[in-house]
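Peer 1: Sequence and predicted model, in that order:
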Amino acid sequence: MRRASRTFASVLCAAMAFAAASGSTSAQTTGTHKPFEWPASFVVLGDGYPHSGDTCRRLGESTATANYLDHMAMLVGCPGSSDSAAARAILEHHRYARAVGHADGVTLISISTEGAPIDSQKSVKPEKPSPISATGTLPCERGNGQTRTMCKFGVEHHGDRSTTVVVYWPDGATRAIFFGVSGRVIGTAASASDQPMPGNTLTRKNAGINLISIGNERYEIEDSVLSGG
């Protein structure tokens, strides 16, 4: 009888030790998913954007946001880069959202409250796209190790002398590049029917060729394409 009691006590102690170890492991695992701690440089409004509990937050006026506030837009902050899932969910699905900056580990997104993108009055894109007036191919390239190739394109010349070049990638994706009357890039979008957005775009010219970088995308568009020559 005494022997059986000792065996039972040993089993009970082993079970309690296992439970304690499991609880410790669980606590450590839970501790790895800490919520983002917003820096003191931000005035955080609400408990999530666009829904309660979401990672992003509306931001008020502070030293970190003073240069990005606009009376015609709300400012939203998302932890991480503009490529984070939370930021992309807003930028890709909200028609009037655009990334305007990055501060203290937070991507700043401006969302127009007037039913149109900020600075849209400066764009010269017509309300209805003009028919494609010219087609051809041009050098195009994507980053992430993808090689340079040739993409088909179509050109829309508008009555106000602005131009839209639509590039067709081999995988079916498109990129619309909007040029003002001066021949300078004024914005880009996924398609010609979308509103042009400034985005992460760099342009330089070399021997009559516009070398355009949009994020990790590269395009070479000749002046003759824009002029219709």
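Peer 2: Now that the structure is in, tell me what you want to look at.
Peer 1: going forward, measure contacts and count neighbours with C-alpha atoms only.
Peer 2: Fine.
Peer 1: got the residue ranges for the helices in the chain?
Peer 2: 2-31, 85-93, 223-227 (DSSP state H).
Peer 1: Show me how far the shortest one is from its chain's centre.
Peer 2: Right, helix 223-227. Computed by CA atoms, centre = their mean, to the nearest Å, the separation of helix 223-227 from the middle of its chain amounts to 30 Å.
Peer 1: what does the second one give?
Peer 2: Mean C-alpha position of helix 85-93 versus that of the full chain (CA atoms, centre = their mean) differs by 6 Å.
Peer 1: Alongside the first one, take a look at this:
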Amino acid sequence: MHSSAPVVAGGGDSQGDAMVAGTPYNATAKIPCSGYKGAAAGMCDAGVVRNLETGTYIDVTLPGNVTRTIFFNSDGSFLSFSIAEADGTAAMETGSQRRGDTTIATLGAERYEISDALVKGD
């Protein structure tokens, strides 16, 4: 009986990025986060969808099932946050900086640390 190895992200099998079962994500992780409604630094659940024509996006789950979506260009550089007038995020300043292999994305007082490995895969 022949059994094949499971497909993993970047597995070199030309099948593209694997998916996390039961989710729309290529990978999930916990990322350092802080500042949402004054929250102290902690870890937030994040899911990434990679290799879209326009780049990659990461959904970060915050308390109360609020989701922050962070967009990256196809080269892996920070692009923007999903913002809206209704929740006040449209008035918040967005930005990013690099520290080693990590992008630190900010939305007002909120801060999210996202590794290149999560954005690009391995």
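Peer 2: Yes, it's here. The structure presented is a predicted model; accordingly, all values stated were derived computationally and were not measured.
Peer 1: hang on, the earlier thing: now the helices of the first structure as CSV including distance to Gly180 of the first structure and mean neighbour count?
Peer 2: Shown next, in CSV, are the helices of the first structure (distance: least, CA to CA, whole Å; neighbours: other CA atoms under 10 Å):
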stretch, distance to Gly180 of the first structure, mean neighbour count
helix 2-31, 52, 11
helix 85-93, 24, 16
helix 223-227, 10, 15
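Peer 1: If you drop the residues flanking it in sequence, what lies closest to the residue nearest the centre of the second structure?
Peer 2: With distances taken as CA atoms, centre = their mean, Ile58 lies nearest the centre of the second structure, 2.6 Å away. Spatially, and ignoring its direct neighbours in sequence, Ile58 of the second structure is nearest to Val48 (4.4 Å; CA to CA, 6 or more residues apart in numbering).
Peer 1: burial of the corresponding residue of the first structure for the one you found, as a residue count?
Peer 2: The alignment partner of Val48 of the second structure in the first structure, by TM-score structural alignment, is Val155. Using other CA atoms under 10 Å, Val155 of the first structure is surrounded by 22 other residues.
Peer 1: who's in contact with the residue nearest to the centre of the second structure?
Peer 2: 46-49, 69-71, 119 (CA atoms under 8 Å, 6 or more residues apart in numbering).
Peer 1: Can you tell me which of the residues you listed is nearest Ser34 of the second structure?
Peer 2: Ala46 (13.5 Å; CA to CA).
Peer 1: Can you report how many residues neighbour the closest one?
Peer 2: Ala46 of the second structure - counted by other CA under 10 Å - has 22 other residues nearby.
Peer 1: Could you do Ala103 of the first structure as well?
Peer 2: So Ala103 of the first structure, with other CA under 10 Å, has 16 neighbours.
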